[in-house]
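In: Here's my sequence, what's the structure:
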Amino acid sequence: MPPKKNSKSDTAIVRSMTEMLKDYEHRVERYETTVCNSIRKCFKKALEEDRPVTRFLVDPQDRRIVEYWDDDRLIEALKEDTDEGVTIKKKKVRSKPVKEDKPLVKLLPLIESIRARRYTLIQELFVWDCHVENDDMVALSGLLIKGCYAITRLELIDCFLDAKSIGTLVANTAVSKSLRELCLDFNEIGESGCRVMCNGLAKSRFLVHLSLCFCGLTKQCGLWLGNLVAETAIRVAAFRQMEILCPTVFDGDKWIIR
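Out: So this is what the prediction gives:
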């Protein structure tokens, strides 16, 4: 008897998801970077449930954990190394091979795969703890300006964004008709980045939610953001830094100070 055909294998959704995952992995290999496990999980879950992926999560979790020592612990460790120095010289200790680190996850292969496969079902893109470089931001901005990709929420949290990358992003964010929420938490953009962002979003008509928690903002940033909220469609602006508070610009229910 011929083998039974899997009903899911013939659906257009499963074929599209499978082809896009392969395309993403191929581009990752070409750029000599690493496949993001969270993206792979998104695809596998969608394949199991026979549905398209509408929310993409780029959460590499590939950063090394940094342990900070106090002075007493550092002195104790140095003493132990000195005391064991003579013993180590007498014994031949076979050194373990150092495990090579994998290259960091890059956003560019995913963006290129979405555009190459013309995947227009994407609605939300979350990028957490991923180093977003200039070429990544250029590709992402190009995706936002395309009317066929109806992305409604974009999160770039702790992505090492600077004034240049912010300028590239907001230039196309301001003209996007689908983007409603933008979260840039934990990016030390400071005054220079905030000024570039406010100038770029001055003509925004569709963005309604902006989050800038822990972004190195100052009182001067509060003035720029006050004008931005007053003159654009932004209804909610979230912050966590009390030093930007200024009574002359904080008015009404548009501000959420956490």
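In: hey, let's count contacts and neighbours off CA atoms from now on
Out: Fine.
In: Which helix or which strand is home to the nearest residue to Cys194 once chain neighbours are set aside?
Out: Nearest non-adjacent residue to Cys194, counting by C-alpha to C-alpha, 6 or more residues apart in numbering: Cys221, 6.3 Å away. In this assignment (DSSP states H and E), Cys221 forms part of helix 219-231.
In: contacts for that helix?
Out: Residues outside helix 219-231 that contact it (C-alpha atoms under 8 Å, 6 or more residues apart in numbering) are 191, 194-195, 198, 201-202, 234-235, 237, 243-246, 249-250, 254.
In: again, but for stretch 173-192
Out: Counting by C-alpha under 8 Å, 6+ apart, the neighbours of stretch 173-192 from elsewhere in the structure are 141, 144-147, 150-163, 200-218, 220-221.
In: Out of the contacts of helix 219-231, which sit inside helices?
Out: By the criterion of DSSP state H, membership of the contacts of helix 219-231 in helices covers 191, 194-195, 198.
In: And Gln28, which helix or strand is it part of?
Out: Wrong residue type there; residue 28 is Val, not Gln. When secondary structure is defined using DSSP H and E, the element that contains Val28 is helix 12-30.
In: Can you classify His131 as helix, strand or coil?
Out: Per DSSP: H, G, I helix; E, B strand; the rest coil, the secondary structure class of His131 is coil.
In: Am I right that Gly252 sits in a helix?
Out: No. Residue state for Gly252 (three-state DSSP) corresponds to coil; a helix is not indicated.
In: please give me the structure for this one as well, since I'd like to look at both together:
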Amino acid sequence: MPGKTGKKGNKKGKKKGASKKLPGRNETAEVVVKRLLKCYEKNCAFTESQMCPGIRDGMKKCIENNSLLVKFILQAPDVVVPDTPPILLDPLLATLRYERYTFIRDLHIWDYPMSYNTVASVALLMEKRFYPIRELEMMDCLLTAPHIERLSRSFRASQSLTTVSFDYNEFGDEGCYKLCLGLSGNVNVVSVSLCYCGLGVISGKLLGEMVSTTAVRDLYLDGNDLECEGVMELIQRCADMAENEAFEREEMARRKAEQEAEEEALRKTGRYSPLRGDLSMGSGTDSARSPSPSAKKKKKKKGKKKKKKEPPPPPRVGPWISKLHIANNGIDGYGKGANFAPVICMKLISSLIMNSDCFAEIDLEDNLIGDLAGRELLEALEKRAEAKLPSMKVRTTHRLNTETFSAIVKLGAGLKKKKKKGKGKKKKKK
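Out: Okay, here's the model as predicted:
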């Protein structure tokens, strides 16, 4: 007798999710990534280079899972073996362009010495708007001011870029100027990381102007030399805006309190009648017009449609700041202004803490601010709590009065150190 053919027999041997095709393409993710891997392999053979192990393994894993690779991390090997082909970035960029791989979201390049031509290739890729790159990171890539100038020109063309990170590239104040010039008028980038880039006091003023006129609200500047003067130039406009907003909040609270007091006084005299009360005291025709409970239920049932999630609003442009990491920046009593500089600097930061409702994080670790400045910081956190503003995360040096340090930790706990990606990084040279 012939064997029974049931429904289960038809599904035998099919991969989970194998029939799902990509939107706009008549093929699955597995097919797309397979072709991408094959093209990458050919380009590496043509340029006499080896494939990046992380990217190769990521592609193979996506093929197995029938998924797309959206995060590309290219990293030079920790140990260079003699007579071994190098890992190059150009074959990867050529592969993305040839296959028109529009699913890339994040591009990370670590410990890779970048030439100007390679930087230009990355910039040209970003200028093509059908490559929706959200995050660009080039860490320890020997970038100089001309490199930064070429890259930052591409930021204006990209409508998807939100995060830029150039940590451990010592391009100095000139490179910072080129970056801020490229970011002028940008309304998409919200996070910029320039840790250990050799920035000085001048960069504080440049970054302050950039934060005030763009959508950037998260700054990671650990390991530079901004000093007290540079930090004050950076946050001056943000502190002024925060004070104005605090004044407006107080005015609104005062008007609301006056209105409530006036209503209470009218209630005591019997002359206060809210709108709902007037409607309920009307004639029978008014009550007939009001819908019955059953009609209300019907309306509720009809209205039970799933609301589509609206896209998040675009980031605000203006002098607002959310995260500020300025650890190890020479904020101490040895720079300009001697012993009073840290106190003056902390007064300005304290104004930002007390008044800004969007200020969420500040990192002041490895800065010898002193006990007086630490006390200013603590009082600002206490006033912020009294004003019932959102709690914020704070990290500061442990070289403070024990009670002050413990109170700061209690009020501003929760800030974790930024993870160092790739291999262990060297400390800042003194």
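In: Drop the TM-score for these two in here.
Out: Once superposed, the chains reach a TM-score of 0.79 (TM-score structural alignment, normalised by the length of the first structure), with 221 aligned residues with a C-alpha RMSD of 2.1 Å.
In: quick revisit: map the residue nearest to Cys194 of the first structure across to the second structure for me.
Out: Aligned by TM-score structural alignment, Cys221 of the first structure pairs with Ser203 of the second structure.
In: So what's the residue count around that match?
Out: By other C-alpha atoms under 10 Å, 25 other residues sit near Ser203 of the second structure.
In: for Lys5 of the first structure, same thing?
Out: Other residues near Lys5 of the first structure number 8, with proximity taken as other C-alpha under 10 Å.
In: Would you mind measuring from it to Thr11 of the first structure?
Out: Taken as C-alpha to C-alpha, to the nearest Å, the spacing of Lys5 of the first structure relative to Thr11 of the first structure amounts to 12 Å.
In: can you state the direction angle for the helix holding Cys221 of the first structure and helix 190-200?
Out: Direction vectors for helix 219-231 of the first structure and helix 190-200, defined by axes from the mean of the first three to the mean of the last three C-alpha atoms, to 10 degrees, enclose an angle of 20 degrees.
In: Now helix 219-231 of the first structure on the second structure. Mean distance?
Out: Helix 219-231 of the first structure, aligned to the second structure and superposed, deviates on average by 1.0 Å (mean C-alpha distance after the TM-score superposition for the first structure).
In: Pull out the buried residues from that helix.
Out: Of the residues in helix 219-231 of the first structure, those buried under the neighbour-count criterion (16 or more other C-alpha atoms under 10 Å) are 220-226, 228-229.
In: With stretch 88-103 of the second structure instead?
Out: By neighbour count on 16+ other C-alpha under 10 Å, the buried set for stretch 88-103 of the second structure is 88-96, 101.
In: Then stretch 21-30 of the first structure?
Out: By 16+ other C-alpha under 10 Å, the buried positions in stretch 21-30 of the first structure come out as 21, 23-25, 27-28.
In: Give me the range in the second structure that it lines up against.
Out: Residue correspondence for stretch 21-30 of the first structure in the second structure, counting by TM-score structural alignment: residues 37-46.
In: Stretch 175-195 of the first structure too?
Out: Matched against the second structure by TM-score structural alignment, stretch 175-195 of the first structure falls on residues 157-177.
In: Count the neighbours of Glu174 of the second structure for me.
Out: Under the neighbour criterion other C-alpha under 10 Å, Glu174 of the second structure is assigned a count of 16.
In: Actually, Pro247 of the first structure.
Out: Residues near Pro247 of the first structure, counting by other C-alpha under 10 Å, number 9.
In: which residue ranges form the strands in the stretch 151-300 of the second structure?
Out: For the stretch 151-300 of the second structure, the strands defined by DSSP state E, counting those that start in this stretch cover 163-165, 191-193, 218-220.
In: Buried deepest among the ones you listed, which one?
Out: strand 218-220 (a mean of 22; mean count of other C-alpha atoms under 10 Å).
In: Can you name every helix or strand that it contacts?
Out: Strand 218-220 of the second structure makes packing contacts with strand 191-193, strand 323-325 when contacts are defined by 3 or more C-alpha pairs under 8 Å, 6 or more residues apart in numbering; DSSP states H and E.
In: What range does that strand cover in the first structure?
Out: Counting by TM-score structural alignment, strand 218-220 of the second structure falls onto residues 236-238 of the first structure.
In: mean per-residue distance, that stretch to the second structure?
Out: Its aligned residues in the second structure lie a mean 1.0 Å from stretch 236-238 of the first structure after superposition (mean C-alpha distance after the TM-score superposition for the first structure).
In: Find the nearest non-adjacent residue to the aligned residue in the second structure for Cys130 of the first structure, please.
Out: Residue pairing (TM-score structural alignment): Cys130 of the first structure is matched to Tyr112 of the second structure. Take Tyr112 of the second structure and drop its neighbours on the chain: the residue closest to it by C-alpha to C-alpha, 6+ apart is Cys141, 4.8 Å away.
In: In contact with the counterpart of the one you found in the first structure, which residues?
Out: Using TM-score structural alignment as the criterion, Cys141 of the second structure maps onto Cys159 of the first structure. The neighbourhood of Cys159 of the first structure, defined by C-alpha under 8 Å, 6+ apart, consists of 127-132, 186-187.
In: and Arg115 of the first structure, what pairs with it in the second structure?
Out: Per TM-score structural alignment, the equivalent position to Arg115 of the first structure in the second structure is Arg97.
In: Using the three-state scheme, assign Val80 of the second structure.
Out: Judged by three-state DSSP, the three-state class of Val80 of the second structure is coil.
In: Roughly how far does it sit from Gly172 of the second structure?
Out: Spatial separation of Val80 of the second structure from Gly172 of the second structure under the definition C-alpha to C-alpha is 29 Å.
In: thinking again about what came up before, nearest to Val35 of the first structure, of the contacts of Cys159 of the first structure?
Out: Of all the contacts of Cys159 of the first structure, the one with the least separation from Val35 of the first structure (C-alpha to C-alpha) is Cys130, at 12.5 Å.
In: Count residues in the vicinity of that closest one, would you?
Out: Around Cys130 of the first structure there are 21 other residues, counting by other C-alpha under 10 Å.
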